[in-house]
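*Asks:* coords below, sequence missing:
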């Protein structure tokens, strides 16, 4: 793995959606500046990012599940004229 590869991997996610965490990015920039020999730190950073993203995705799926349950209920109430 080349020294620059992690920077290229993360370049595609540089524009993050509102509300997403920005904490790991200064660390990743520092790791890029340091060059090779920090693969363990990159792996740790990526694992933490993966954990946070999975947690956020789970929360969003839970919200979607709730909305999915509510929509038919409101549709039925509306059809019944309530």
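*Replies:* Nice, I can see it. Keep in mind it's a predicted model, so treat the numbers as computed, not measured.
*Asks:* switch to C-alpha atoms for all contacts and neighbour counts from now on
*Replies:* Will do.
*Asks:* residues contacting residue 61?
*Replies:* If you count contacts by Cα atoms under 8 Å, 6 or more residues apart in numbering, residue 61 has none.
*Asks:* how near is it to residue 68?
*Replies:* Computed as Cα to Cα, to the nearest Å, the residue 61 to residue 68 distance reads 10 Å.
*Asks:* could you do residue 47 as well?
*Replies:* With Cα to Cα as the criterion, residue 47 and residue 68 are 31 Å apart.
*Asks:* structure two is appended below for comparative analysis:
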């Protein structure tokens, strides 16, 4: 953590981009789309300034998006968080539905990985025995 962060000072859009892995363009998009839980403060010159809380929230958003959460669901989740206490059940419903989708994707990928591993084994075995001719050759 930098000295600025430990004193609670704000971060520039470039610093936040570096910490979150989001581009400056993506950060502006997140703000326009209402994906942040609070308003981004501005300097007197109009430059965006972010807090540690903003960065922490953005890191959660990054993981939710990377895991395939639809933008509409992320917007709704951010809206609920902005509203404050009292809607935790709805937040949990959104997160639980997303978790189920992710678990289904993981199961599907595990099935794919199993087929690929089997096929790699078939090819490796045939090549090791010097019998690769005709392996899945539609012209044979």
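*Replies:* That came in fine, so what should we check first? All of these numbers come straight from a predicted model, not from anything done at the bench.
*Asks:* for residue 106 of structure 2, what is the corresponding residue in structure 1?
*Replies:* Counting by TM-score structural alignment, residue 106 of structure 2 corresponds to residue 57 in structure 1.
*Asks:* what helix or strand is that match located in?
*Replies:* helix 39-79 (DSSP states H and E).
*Asks:* what about the residue most central in space within structure 1, distance to residue 6 of structure 1?
*Replies:* Geometric centre of structure 1, nearest residue: residue 53, 3.4 Å, by Cα atoms, centre = their mean. Residue 53 of structure 1 is 18 Å from residue 6 of structure 1, where distance means Cα to Cα.
*Asks:* counterpart of residue 87 of structure 2 in structure 1?
*Replies:* Residue 87 of structure 2 maps onto residue 38 in structure 1, by TM-score structural alignment.
*Asks:* so who does its match touch?
*Replies:* residue 31.
*Asks:* could you measure from residue 60 of structure 1 over to residue 67 of structure 1?
*Replies:* Taken as Cα to Cα, the span from residue 60 of structure 1 to residue 67 of structure 1 is 11 Å.
*Asks:* much appreciated, bye for now.
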